[in-house]
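Colleague: Here is my input, please return the structure:
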Amino acid sequence: MSLYDDAVLVLKGYEDQADLRQDYLDHLAAHPDGMWKACHAGHVTASALVIDPTRDRVLLTLHRKLRMWLQMGGHCEPGDADLESAALREATEESGIGGLSLLPGGPVRLDRHPIPPPCNWHYDVQYAVLAPPDALHAVSDESLDVRWFGYDEVADVADGSVVRLLEATRARLGA
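Modeller: Got it, this is the predicted structure:
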């Protein structure tokens, strides 16, 4: 199965955010290249919020270009088997943490946001991952910093998208 086909199946199976989910599906139907950065109308991205083993903190990255605290994530690559693999790869690369595990249940939420030209939109499929007990993070080339934040600190440093992802993740965790 192709990454495109996986994305369509994942989105069709995602039960929340019905209007936005349909926008994603419409975008992919209109753009067979909609998984790739080269699609200037917008493209699907995959991200993951890293949760610490005690489940009371999240690891955010200070994005080098945007200069914003965000979850780990980015563009899909041809070697990605599926959206989950893309999100896990991005989280591992950007956090420096090996042994991350996806939170069960598929995507936590969707977030479509404008990006600077030449592209127009990121259609982000957002997951959550749990860090192993011995997690040691590192700053990647794409980051200025990587830092743990308590749940109650996130709204002070991150934008509404990250806050909504954290809220949805906490609901999934029952926290």
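
Colleague: use CA for all of it now, contacts and neighbours both
Modeller: OK.

Colleague: what about the nearest residue to residue 49 once chain neighbours are set aside, neighbour count?
Modeller: Distances taken as Cα to Cα, 6 or more residues apart in numbering put residue 128 closest to residue 49, at 4.5 Å, once the chain neighbours are dropped. For residue 128, the neighbour count with other Cα atoms under 10 Å is 34.

Colleague: Helix or strand next in line after the helix or strand hosting residue 128, which one?
Modeller: Assigned by DSSP states H and E, residue 128 belongs to strand 121-130. Note on strand 121-130: by DSSP H and E, the next helix or strand toward the C-terminus is strand 143-150.

Colleague: And for that following strand, what's in contact with it?
Modeller: 56-64, 67, 94-95, 137-139 (Cα atoms under 8 Å, 6 or more residues apart in numbering).

Colleague: go again using 10 Å as the cut-off
Modeller: 50-52, 55-72, 94-96, 137-140, 154-155, 157 (Cα atoms under 10 Å, 6 or more residues apart in numbering).

Colleague: following that strand, which helix or strand comes up?
Modeller: helix 154-157.

Colleague: where's that next one relative to the chain centroid, distance-wise?
Modeller: 18 Å (Cα atoms, centre = their mean, to the nearest Å).

Colleague: now do stretch 110-117
Modeller: 12 Å.

Colleague: That stretch: which residues count as buried?
Modeller: For stretch 110-117, the neighbour count (16 or more other Cα atoms under 10 Å) marks 110, 111, 112 as buried.

Colleague: structure for this one too, so we can compare:
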Amino acid sequence: MHRLPLLTLLRQHTPADTHERAMTEATIAFVEKHPDCFERSLLIGHVTGSAFIVSPDYAQMLLIHHRKLDRWLQPGGHADGDPDVAAVALREAQEETGLTQLQFASQQIFDVDVHTIPARGDVPEHLHYDVRFLFVSNTREKFGFSTEIKNIRWFSLDEADFYTNDSAFSRIRSKIYAKL
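Modeller: Sure, this is the predicted structure:
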């Protein structure tokens, strides 16, 4: 019942390429098959929400240096039962960055990515079906550091692509450049 809005958003999403199309289709299939897809207790994988935060001129992107993963990433995290993945992305972005003036660039999904999370402790390797939204923030607003992150900073789009060293960020950068 609660899965319908996400399924509607996923079906309305226009993937950037065949790779993102395959991940969008995999996410739709996963959500249709697993009523508990928003719970991290589903150990094969679960839906997560992420936030790509850009400056008002779309020239910079905010990244966090994740403490556990020791990597520069966009803010985001587990839905923990909340089927409103856009709200999850916003909540996680606010919690991890301390920013309060985030605005949705669009109510539509910005990107979809499915990636493997390595085993850690008693949690086996699993998939994150990451639904991503684009936000705009005032670059002058002060950060508030979360215990989950080591650092936070604004990067140019090219720097962000370099620091993340992730093929998905090249796709993200291209999508943001297209909005300029």
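
Colleague: Which members of the contacts of strand 143-150 of the first structure are classed as buried?
Modeller: Buried residues within those, defined by neighbour count using 16+ other Cα under 10 Å: 50-52, 57-63, 68-72, 94-96, 137-140, 154.

Colleague: what sits against the residue nearest the centre of the first structure?
Modeller: Nearest to the geometric centre of the first structure sits residue 47, at 1.4 Å (Cα atoms, centre = their mean). Contact analysis of residue 47 of the first structure by Cα under 10 Å, 6+ apart lists 70-76, 83-84, 86-91, 107, 110, 124-129.

Colleague: Please identify the residue in the second structure that aligns with it.
Modeller: Here residue 47 of the first structure is matched to residue 50 in the second structure, going by TM-score structural alignment.

Colleague: Surely that match is within a helix?
Modeller: No. Counting by DSSP: H, G, I helix; E, B strand; the rest coil, residue 50 of the second structure falls outside a helix, being strand.

Colleague: From residue 28 of the second structure, how far off is it?
Modeller: 17 Å (Cα to Cα, to the nearest Å).

Colleague: same question, residue 60 of the second structure
Modeller: Distance from residue 60 of the second structure to residue 28 of the second structure, counting by Cα to Cα: 31 Å.

Colleague: Ok, residue 54 of the second structure next?
Modeller: 27 Å.

Colleague: Could you do residue 97 of the second structure as well?
Modeller: Counting by Cα to Cα - residue 97 of the second structure and residue 28 of the second structure are separated by 29 Å.

Colleague: again with residue 102 of the second structure
Modeller: Taking Cα to Cα, one finds residue 102 of the second structure at 27 Å from residue 28 of the second structure.

Colleague: Please, where are all the helices along the second structure?
Modeller: Applying DSSP state H to the second structure gives helices spanning 3-12, 18-33, 85-97, 157-164, 167-179.

Colleague: List the buried residues for the longest one?
Modeller: If you call a residue buried by 16+ other Cα under 10 Å, then helix 18-33 of the second structure has these buried ones: 20, 21, 23, 24, 25, 26, 27, 28, 30, 31.

Colleague: aligned partner of the last one in the first structure?
Modeller: Pointing back at residue 31 of the second structure there. Looks like residue 31 of the second structure aligns to residue 28 there (TM-score structural alignment).

Colleague: Give me the nearest residue to its match, chain neighbours excluded.
Modeller: Nearest residue to residue 28 of the first structure, sequence neighbours excluded (Cα to Cα, 6+ apart): residue 34, at 5.4 Å.

Colleague: residues touching the one you found, list them.
Modeller: 4, 24, 27, 28, 40, 41, 42, 43, 44, 45, 122, 123.

Colleague: And the last one, what's its match in the second structure?
Modeller: Under the alignment by TM-score structural alignment, residue 123 of the first structure pairs with residue 129 in the second structure.

Colleague: need the contact list for residue 48 of the first structure.
Modeller: 60, 70-74, 84, 86-92, 102-103, 107-108, 124-130, 165.

Colleague: are any of those residues buried, and which?
Modeller: 60, 70-74, 84, 86-92, 102-103, 107-108, 124-130, 165.

Colleague: Can you tell me how far the aligned partner of residue 37 of the first structure in the second structure is from residue 172 of the second structure?
Modeller: Residue 37 of the first structure maps onto residue 40 of the second structure when the alignment is built from TM-score structural alignment. For residue 40 of the second structure, the distance to residue 172 of the second structure equals 26 Å [Cα to Cα].
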